[in-house]
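Student: Please find the sequence and the predicted model below.
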Amino acid sequence: MNDRKCAHCGAPLPEPRNPLPTVDAVIFDPSLGVVLVERANPPLGWALPGGFVDRGETCEQAAVREVGEETGLRVVLTGLLGVYSDPARDPRGHTLSVVYTAQAANPADLRGGDDARSARFFPLGALPPLAFDHARILEDFARDLGRRNPGSVSPGLAGS
């Protein structure tokens, strides 16, 4: 339901026609795996930590904020994995996600928070079913990781 109104006349505004910007973070530790959060809100399931970019913040700021809110981790963004914009990637509506790679400064403090029921590390070769297009994102990450560090990724995930 659209409850947005024109600030000048009070008339209902149409639903946005552009995709909404989101961010996700692939937080990877070679000995622990990748951080996933168990979503507390639909669509349910496991996902990369992330969320919507707030007005007035950069994508980088949003990624660091969302990770902190959902996992309790302080992260350093280490790169840009890619931008994912398939109109069907989110069943709630068209979003585009700027996906960063990151390292956690405090991996022992990992916990679920905000809209994450729980959070934990998973080995790249033993991931649970994932929400959104996060399986594809992690396949891309694993393929990139395998190129940089041959032999470091489970062959089933790298998807050569």
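Tutor: Structure received. Since this is a predicted model, take the numbers as computed values, not measurements.
Student: make it CA atoms for all contacts and neighbour counts henceforth
Tutor: Will do.
Student: Show me what counts as buried in stretch 119-126.
Tutor: Neighbour counts over stretch 119-126 (16 or more other Cα atoms under 10 Å) mark 119-124 as buried.
Student: wait, what's in contact with residue 72?
Tutor: By Cα atoms under 8 Å, 6 or more residues apart in numbering, the contact list for residue 72 reads 109-113.
Student: 7 Å - rerun?
Tutor: Counting by Cα atoms under 7 Å, 6 or more residues apart in numbering, residue 72 touches 109-111, 113.
Student: what's the burial count for residue 106?
Tutor: Burial of residue 106 is recorded as 11 neighbouring residues (other Cα atoms under 10 Å).
Student: In what element of secondary structure is the residue nearest in space to the middle of the chain found?
Tutor: In the chain, the residue lying closest to the centroid (Cα atoms, centre = their mean) is residue 24, at 2.5 Å. If you go by DSSP states H and E, residue 24 is part of strand 20-29.
Student: which residues are contacting that strand?
Tutor: 34-35, 48-53, 59, 62-63, 94-104.
Student: Swap in 6 Å and give it another go.
Tutor: 34-35, 49-53, 63, 95-103 (Cα atoms under 6 Å, 6 or more residues apart in numbering).
Student: another one to put next to it:
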Amino acid sequence: MTSLSKSNKAEKSPLPTVDIIIRYREGVVLIKRKNEPHGWAIPGGFVDYGESLETAACREAKEETGLDVRLIRQFHTYSDPERDKRMHTITTVYLAEADGEAVAGDDAAEYGVFTPTTLPNPIVFDHRSILEDYFNQIY
């Protein structure tokens, strides 16, 4: 049982998010965030009311990288209440492929393509452990 009382639980619920590991060229796309928390992140964001997870994933990828993605599969769901220090979120991570030219957009200051040996610092949220799961093929 968490420290929240029953009445608090009814008033607050975790917010659904999506993150997209985009296989691109010889690595995966990460964005450098314009907003707090600053650092590198897997492209993604909040699911809008009335939107499916898949639609949200494609929308967020396009907004942050300019890429039209093809979702390959759902990778994993991460639900640690501490994964985002701002609020309790639950993310569903998708694997995707994309062609074309990436550009930083929306709340991305820049983008980069990284491999397991070239990951940048800092990586925000729990995205480093998500990427480790991906690169270590923890499916």
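Tutor: Yep, it's here. Predicted model only: the values in this text are computed from it and were never measured.
Student: Can you point out the buried residues in the strand holding residue 24 of structure 1?
Tutor: Buried residues in strand 20-29 of structure 1 (16+ other Cα under 10 Å): 21-29.
Student: same thing with stretch 83-100 of structure 2?
Tutor: Here stretch 83-100 of structure 2 shows 83, 88-98 as buried, counting by 16+ other Cα under 10 Å.
Student: Going by distance to residue 36 of structure 2, which of these wins?
Tutor: Nearest to residue 36 of structure 2, judged by Cα to Cα, of the buried residues of stretch 83-100 of structure 2 is residue 83 at 14.4 Å.
Student: got the contact list for the aligned residue in structure 1 for the closest one?
Tutor: Using TM-score structural alignment, the partner of residue 83 of structure 2 in structure 1 is residue 89. Residue 89 of structure 1 is in contact with 132-133, counting by Cα under 6 Å, 6+ apart.
Student: For residue 89 of structure 1, identify the helix or strand it belongs to.
Tutor: Counting by DSSP H and E, residue 89 of structure 1 is found in no helix or strand.
Student: any idea how far residue 122 of structure 1 is from residue 92 of structure 1?
Tutor: Residue 122 of structure 1 sits 26 Å away from residue 92 of structure 1, going by Cα to Cα, to the nearest Å.
Student: picking that back up, how do the contacts of residue 72 of structure 1 look in structure 2, which are kept?
Tutor: Retained in structure 2 by both residues aligned by TM-score structural alignment, their matches' Cα atoms under 7 Å are the following of those: 110-111, 113.
Student: The equivalent of residue 120 of structure 1 over in structure 2 and residue 77 of structure 2: what is the separation?
Tutor: Matched by TM-score structural alignment, residue 120 of structure 1 corresponds to residue 112 in structure 2. Residue 112 of structure 2 sits 24 Å away from residue 77 of structure 2, going by Cα to Cα.
Student: Packing partners of the lengthiest helix in structure 1?
Tutor: Counting residues, the longest helix found in structure 1 (DSSP state H) is helix 134-148. Secondary-structure packing of helix 134-148 of structure 1 (3 or more Cα pairs under 6 Å, 6 or more residues apart in numbering; DSSP states H and E): helix 155-158.
Student: quick one on the thing from earlier: filter the contacts of strand 20-29 of structure 1 down to the ones in strands?
Tutor: 34-35, 50-52, 95-103 (DSSP state E).
Student: can I get these in a markdown table with distance to residue 70 of structure 1?
Tutor: Below are these laid out as a markdown table (distance: Cα to Cα, whole Å):
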| residue | distance to residue 70 of structure 1 |
| --- | --- |
| 34 | 14 |
| 35 | 11 |
| 50 | 8 |
| 51 | 9 |
| 52 | 12 |
| 95 | 19 |
| 96 | 19 |
| 97 | 17 |
| 98 | 17 |
| 99 | 16 |
| 100 | 16 |
| 101 | 16 |
| 102 | 15 |
| 103 | 15 |
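Student: which of the residues you listed lies closest to residue 131 of structure 1?
Tutor: Once Cα to Cα is applied, the member of these that ends up nearest residue 131 of structure 1 is residue 50, at 12.0 Å.
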